[in-house]
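Participant: below: sequence and its predicted model.
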Amino acid sequence: MELDNIQVIENDYADLVLDAGAANFGEHYRKTMKGRTKEECYNIIRSACALLNSGGGIITVKVLNEGYNYDIHGIGSDIENGLHNLQSCAAVKSSFNFIQQDGRMLIFVQSWSNGDGNNNEKLPRLCAIKSNAYQRADSSSYQMSPLEFENFITRKTKAAGRSDSIEKDSDLSIEPLHKKPKIEPIESTVFKSREFQFGDTLNFNESMYVEFKDFSGKNDARRIKEALPKYISAFANTNGGYLLIGVTNTRKVVGCGHCIEDPQYFEKLISTTVEKLNTVHICNTQKIINYSINVARVLNKSEQHGFLIILYVEPFCCVVFADKPDCWKIENDQIKRVEPREWTEIILATDPDIEKLCSSFQKELSVTAAPMGCKTVYSLKDAECLNELQRKLFPVEFHSSSEISIIPDNLHKELLKEYPNLENLLPKMKGVRGRGVLIFSRSWAVDIGRAKHQDVVCDALLLATENAPRLYTVGKRESDEVFKYSKDTAFSIKQKLVNPGGYTGKLCVIPKILWYSKGQSVEGSSTSTMELGNMQEAKRRLEVRYPKDYTFLNITALLIALTIVLLNFRSFLSDQLGCEFLNLLTLEQFQILHSKHDIEKCKKLFVHGLPGTGKTIIARQLIERIINTFQCKKAEVLYICENAPLARFMRQKTNCTCVTRKTFMSENFPKVKHVIVDEAQNFRLESGDWYEKAESIRTAEVTHPNGAGVFWIFMDYFQMSHFFSTGLPRIQDQDPREELTTGVRNGKEIHKIVHLNMEQILLSECDQEKRKFLTKLYKEANCGHSFPGKVEKSKMTPENIAKHIRVKIKQYLDTGYTTEQMAILCSTQEECKKYRDLLQCELKRLNVYAYLDEAESAFGDHTTENIVTLNSIRRFSGLEKPIVFGINPLPHPDQQVLTPNILVCLASRAMTQLHLLFEN
């Protein structure tokens, strides 16, 4: 049966909309309304700044002047100049579109990008109306632009990292930092004088180190108060200097503050001003702004004629702001001002220099050419690069004769089986000009980290040439909530494509809704626009048609951005290196999570992952999908592993309950609906049948009246480190089952050690079915990259092992590694305790400490920066470090058959450097 008159409910826009109030536009409307014009203009410019820094959006302004026509009158030089000051002239032309509609001016704002503009000009990391950071040049104080501030703060950063003074930079016309000015007349005479005569002429001029201000007229106290932050900031940020208030530019002493009787008024005013100034430190000190003041009386003959204020400001170690930067962003749907520290950090932001430390990565997205909110993205070096991942994930040829391709094919077919009449909705989804791809998902919201709506059948994202992107949402029944879901999801997709995806072109995602109910589409009604708190007064429907510019897409760049959106995760190394960056899932990992297995249908799955294939990464991503798909609370999702260190790690990285198997068996979890088990090969039955308990929890009718919960088990029999029963079903009973065979963690030399010992494990396996399965995995095992890594094998006495570790750690520290990137692993906890004392004696020479366990004292007041993890190989299961020292990695003499298992467990923990240290 074909459906007729299918109604597509078009929302027309899904974007961040700021209401900038009302304004008069055009040049000739400005002459009689200067006061109001300034406020109107600032509201528009502030909104533009916030949207530029937050992924773009739309500004709506009510037009006050009758008879205004944008095509005739333009927007006016004040607004035009304000936008010009936010960006370069070339960038303004390409970043803003203006459309007059229904008594309003709509200003479409493109996301800010600090890459090269149309004229190959360098742009700062973010845009701002004012920096409010000042500096001296010749005899003037000037406000630094964001680019000037970037040069300034970079120079300060270099100075903070060196004990010797910095030589004069060629691109800055200022003296070397921290060089105290030598102005003899001020220091020897003027600064010490307590009285001056009205009309005295000073015997020195204004310079980089001296500023004269008159302020002898009306409102002088107010003018002094307003000027102080600017000049204190300028002198402190340059090389210090003197501000003399009550002197004309011809050096005549005229006094100031004629209505003030007590000179302490000025001392208190300056003290209060200094205390309120914003300072940002980029060095290891927390110095304050130092200054000296002399408030001298000015006498006209013998009568009081005000004061001469002489303020000396010392050079400041880092940055002094006269006020917070006039820079704005959107946070939690509100316009917020960027704080000075955040401003400085963003301006200084560069890609983390991890290539030297971790040669296993290659850069895919750089923050130096991406929107403000982006993080650096790295993939595995010489593995499938971002372009290759994009082509495999979205195999679309836009130059082919085909029009709209549908992917993924398996999900599309599954949806048609469940909802047969979905086929009749496809013509509406594909009914556009141009070529492109229609990407189906049960919920695009879940794919980008948002909650699924239960009344939504599916979403389909259309990316096609000559069209703005569209998100089709198929709803089960007419609902304002579905309408809002579609709009919010479309907006979130757009924001994700910008940050973290890095797409820099003009972009919108238009939501369109199809109602699906018993084989017929249902006409829907529009609903109110998404409210943005106090920023948006209008609650009525805002009809918006995007400018034609928004249909000129770079589809390939858009698909690359979408690939980053879907595959990115925060690298585990971010905490160790002290800088946040993103890694990408491999195609194999992504397919298990997204393409092959839909957790709404595949509730139970056994995942066998060879060493270093990223099982824990998938487990973490899985937890997030479960929470968003089923809208779970923390207590409803349970992660179980064998060892406490891994449970602690996952507790920090996920929003679910994380426990060890022992805790799981000793406590009750009445609210749990979904269970994820990790490192299951090392589970035991000593406390009871954990598998049976997990199964009973996730299938309990009281918590799952409509079906069982998710139960995924991750394991690797090659890393099994005991002979006891695991409680897992037999291999032949583990169905459905998936395998991960592409190694992503370990360098090639380390992977060879792992693979060699896997072969030894097969020789000792007695279970025929299990051996057959493991042999298949062994043959399919491969290293997914080409970075070599290093392996060192040595035999020596325990004392020499400790000395050797100390020497190597020093070498690593000298080349830029941190102790956070290292682990020392022994066969057992008893071995750890034995070596702890030996290691402490050696490592204390480096001010480094071997930390055995969190329950142990953290060695007094020493910070974690000086601590190297010391643990047993078994307890470190599931974790990783770039550098691993393995001490005597041998099992108990009664368990020699487990030697290759122990070596696999140990070697697979090391990413780039593995040291195998055996006792003589």
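Facilitator: It's in.
Participant: hey, let's count contacts and neighbours off CA atoms from now on
Facilitator: Will do.
Participant: can you map out the strands along the stretch 351-500 of the chain?
Facilitator: Counting by DSSP state E, counting those that start in this stretch, the stretch 351-500 of the chain has strands at residues 361-365, 377-380, 404-407, 436-441, 456-464, 470-475.
Participant: other SSEs contacting the last one?
Facilitator: Secondary structure elements in contact with strand 470-475, counted by 3 or more Cα pairs under 8 Å, 6 or more residues apart in numbering; DSSP states H and E, are strand 456-464, helix 480-498, strand 510-515.
Participant: identify the residues contacting the shortest one?
Facilitator: Residues external to strand 510-515 that are found in contact with it (Cα atoms under 8 Å, 6 or more residues apart in numbering): 6-14, 425, 468-478, 483, 486-487, 490, 521-524.
Participant: mind doing that once more with 6 Å?
Facilitator: Under the contact criterion Cα atoms under 6 Å, 6 or more residues apart in numbering, strand 510-515 has outside partners 8-14, 470-475, 486-487, 490, 521-522.
Participant: kindly report the same for stretch 134-141.
Facilitator: Stretch 134-141 has contacts (Cα under 6 Å, 6+ apart) with 142, 143, 144, 206, 207, 208, 233, 234, 237, 238.
Participant: and the strands of the stretch 351-500 of the chain, which is most packed in?
Facilitator: Neighbour counts (mean count of other Cα atoms under 10 Å) averaged over each of those peak at strand 470-475, with a mean of 26.
Participant: closest one of the contacts of stretch 134-141 to residue 576?
Facilitator: The shortest approach to residue 576 among the contacts of stretch 134-141 belongs to residue 237, at 33.2 Å (Cα to Cα).
Participant: ok, that closest one to residue 149 distance?
Facilitator: Using Cα to Cα, to the nearest Å, residue 237 is found at 11 Å from residue 149.
Participant: and here is the other one:
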Amino acid sequence: MERHYSRLVVESSYSDLVINVGRVTLGESNRKRLQKVQREKEKMKVSQAACALLNSGGGVIQLEMANNDENLVEMGLDLEEALRTLILFSNLQAFFETKQQGSCYYIFVKSWSSDTLLENTSVKPRICSLSSSLYCRSGTSVFLMDSGKAFHFLKTKKTNAKRTSGKEPFGEIFKVIHPDLRDVDPTYCVFKKDHFEHGEVMPFPESQFIEFKQFATKHIEKYTKDTILEYIPAFANTEGGYLVIGVDDKSRKVLGCAKENVDRDSLKKKIEEAIQKLSCVHFCQSQCQIDFTVKILDVLAKGELYGYACVIGVKRFCGAVFSGVPSSWMVKGNDVCSLTTEEWLSMMMDTDPDLTELCKDFESQLSLSNSPPQSRPVYSKKGLEHKKELQQLLFPVTSEGLKYTPESLQEELFSQNEGLKELMKRQIDRVSQGILILSTSWAVDLNLEEKQGVICDALLIAQNKPPILYTILREQDAEGRSYCTRTAFALKQKLVNVGGYTGNLCITTKVLHLSPESSAQSSAGSGSVIDYPSSYHLADIQQMEALLQSLVIVLLGFRSLLSDQLGCEVLNLLTAKQYKIFSKNLRKSKELFIHGLPGSGKTIMAIKIMEKIRNTFHCETNEILYICENQPLRNFIRSKNICQAVTRKSFMKHDFSYIQHIIIDEAQNFRTEDGDWYRKAKTITQRDVDCPRILWIFLDYFQTSHVEHIGLPVLSAQYPREKLTRVVRNAGQIAGYVQYILQKVRKNPPCNIPHEPLKMCLEAKWARDVQGTLNIKNLTLNAIVMHVADTCKLLFERGYSPKDVAVLVSTTKDVEKYRQKLLQAMRNKGIECLTNDSDVGGDHMVLDSVRRFSGLERSIVFGIHPSTVEPAISYNILVCLASRANQQLHILWQCDV
């Protein structure tokens, strides 16, 4: 579908979305004097800009006043009415405020959010539209649905998609003939005819199912096409009906169109083409087309052919029929552009995913039902910190004045930058209540590139002020202001569109610098300043905390693996400990060992850190190297396109001297059979003392799957070191089993791992209230494969997908041992979805070894006879197996009988 771009200008020198609509006449009396064409043109510009901002997180419409009024003026009733229509006649001040500054007039637009709309109604569309292009029939009238009615209509159509269509109008056209009514139904009798008499009166009036229209005196085919674009969709979207062209709607007389003015065959062809080009959306699997019939009837005058009349019959459509592309706008990059029909429908009908079965162990942190149009649903595992708890842990607001956070960074910055403390104190000396959030780079925190010369950024969230972003430079820099503005812009957009903040929001900016003599100086933040209304100030603790909870989602949110399972974008949240590690100053934490318990999110952390490395050090993806032991995990990371990913064997075989930064995952399974991998990695990342390079190593000794030398330095040399003890993956019953096996490993560790880090399991925290399944059985080989096939069949019938399931065996040799029997058992149940490719992105069940599946996860895991020839690591193998399962774990031991 073709996209249309507006001529409106998106200004780039502000920390907010600002759309310049050019010259507009303001004031009711001034606008009444405008010619209609000019008035409508100006109204359309303002409406498009307002619609785009409502759908894009809010912002400001900038108008240049065409009239030279020195006194304050109002917008004008027609402009106000256009804005009210956009927000479904809600309170105008709920979404718009205005301010006149000299010759400029500003309309401040808050992001659309359905929770502000009509609190006592269920009609809450996700986006705003100038026109839905959806018509419906009501009595003898046709109405264009506003976005609220369109949302209700589409929702009802979707719900009823599998139901049979209701009452159909009578008539031979539809092949729905009721013999007992033929003699008494005048509609049937009339439309059964093949001609009309000129001047004959129709024996029935217009109704829900009948519309009379005359032919136009000029441009007959164009008028007919325009009439079809309105009435045929209206009938199709309601109960079906007839459009009769050539009948006066008041007198009901047949007038027709003179034969000299129209070609019969051409008219029919144009009508059919117009209907066939109508855009249809289906909510069922039939993908049927509009069911219609066009009948051209002769109109006779005294037995002679005078002209023609047209009868178009259309059935009720199972989905929705659009008269054209809906008129809805968004800001994309620097353009104001229209949504295609597909985009509009997707956003209008966007709902939270159904987590009834698949994800019942998650709870909602941000729902689409009351969030801005571009927000995505956010979930966290039950039992973990809620966004409110995370906010109070990480960004607390107290009644005891201003708080700096994180305190460790504050001490580091103040001790290393003389004059910085005094500079910040002068800026915020009068702040009575709030929080100052420090960062070495707020740009990097927002997934933007770091700027050289920035000492730090600081975000002030304080009462009776708008949020303020400070950028402190080592020295004056012409690019400092644009950096601060870009960062504030990104922060504002993410707080609304990712964090789901629904209040009035702007981020003001201020750039500060320390002079070479270390005396503190400051300068204004942006060359372009808009004076926002006082409603954009944070009025109290409740508003500050609501904004900070949106900030938690922005900073701690990451794309969940549930996204692939559910087919829509879903976010999860880091734990407080994960975030504290992730937010470390990478220039001060060049090497780090992260010991994490099974299911504590080490691989997610590795992915997040690599994204941060790329923005902090301005490096290309091919300069970041991710190393793991097994190919399936390597392939999973490769699919993210954030780095190079190789196995340990490949790392030892090839030259990686061009690599800048290295992340090592699942290091407990590394070996030294191909050489000293740790020394090689350290040599690469420490070859230039003056250039900071990252070497972070993630490991879990509990999941060590061999008894050979690992190659890690001794524990005392693994410094600095962090621990992840919060288990976020496994359901309660599975977590309890993992904890039991962890104690077995701690008491009977293999000889190649140190005892000290195994005490971590005593600090473990588990999400106990997440329900799951733990099933341990002793079965024969044949019974095992039958149990897997039967259970999978039942799971798939309940709505689970093959990509939710992994079947894990002891070794790669065992894969082939069980493969054929499993395939046959599955086929007997009508299941054809088993593979030995451990691609978690594939739509299939995985059959692989426990070792090769290390670092990956599935909702449901079958572990078949997870034994090992090395008794010393038997419990480690069980830990690795059990920790792969999110919801269901089936351990099936093979017995001889």
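Facilitator: Great, that's in hand. Note that the coordinates shown come from a computational prediction; the quantities given were computed from them, not determined experimentally.
Participant: just give the TM-score of the two.
Facilitator: Here the TM-score for the pair of chains, by TM-score structural alignment, normalised by the length of the second structure, is 0.92; 867 aligned residues with a Cα RMSD of 2.6 Å.
Participant: hmm, back to that, what's the most buried one of the helices and strands packed on strand 470-475 of the first structure?
Facilitator: Of all those, strand 510-515 has the most neighbours on average by mean count of other Cα under 10 Å, namely a mean of 25.
Participant: which residues of the second structure does that one align to?
Facilitator: Aligned by TM-score structural alignment, strand 510-515 of the first structure corresponds to residues 508-513 of the second structure.
Participant: check the mean deviation of that stretch from the first structure.
Facilitator: Compared with the first structure after the fit, stretch 508-513 of the second structure shows a mean deviation of 0.8 Å (mean Cα distance after the TM-score superposition for the first structure).
Participant: how near is residue 399 of the second structure to residue 328 of the second structure?
Facilitator: To residue 328 of the second structure, residue 399 of the second structure is 44 Å away according to Cα to Cα.
Participant: in the first structure, what residue corresponds to residue 578 of the second structure?
Facilitator: Match for residue 578 of the second structure (TM-score structural alignment): residue 589.
Participant: can you pull the contacts of that match?
Facilitator: Contacts of residue 589 of the first structure by Cα under 6 Å, 6+ apart: none found.
Participant: show me where the stretch 751-897 of the second structure has helices.
Facilitator: Using DSSP state H, counting those that start in this stretch, the helices found in the stretch 751-897 of the second structure span residues 781-797, 812-828, 874-882.
Participant: tell me which residues of the second one are tucked away?
Facilitator: The neighbour-count criterion (16 or more other Cα atoms under 10 Å) identifies 812, 814, 815, 818, 819, 821, 822, 823, 824, 825, 826 as the buried residues of helix 812-828 of the second structure.
Participant: how close does the third one get to residue 822 of the second structure?
Facilitator: If I follow you right, that is residue 815 of the second structure. The spacing between residue 815 of the second structure and residue 822 of the second structure, counted by Cα to Cα, is 10 Å.
Participant: with adjacent residues omitted, what lies nearest to the residue nearest to the spatial centre of the first structure?
Facilitator: The residue lying closest to the centre of the first structure (Cα atoms, centre = their mean) is residue 375, at 5.0 Å. Nearest-residue entry for residue 375 of the first structure: residue 581, 5.5 Å, with adjacent residues in sequence omitted and distances by Cα to Cα, 6 or more residues apart in numbering.
Participant: so the one you found makes contact with residue 378?
Facilitator: No - under the criterion of Cα atoms under 6 Å, residue 581 of the first structure is not in contact with residue 378, lying 7.4 Å apart.
Participant: who's in contact with stretch 594-605 of the first structure?
Facilitator: If you take Cα under 6 Å, 6+ apart as the criterion, stretch 594-605 of the first structure is touched by 710, 711, 712, 736, 737.
Participant: quote the end-to-end distance of it.
Facilitator: End-to-end for stretch 594-605 of the first structure, by Cα to Cα: 13 Å.
Participant: in that stretch, what's buried?
Facilitator: Those would be 594, 595, 597, 599, 603, 604, 605, for stretch 594-605 of the first structure by 16+ other Cα under 10 Å.
Participant: and stretch 196-214 of the first structure, by the same measure?
Facilitator: Residues 196, 197, 198, 199, 206, 208, 209, 210, 211, 212, 213, 214 are the ones in stretch 196-214 of the first structure that count as buried (16+ other Cα under 10 Å).
Participant: distance of the fourth one from residue 311 of the first structure?
Facilitator: Applying Cα to Cα, the value for residue 199 of the first structure to residue 311 of the first structure is 20 Å.
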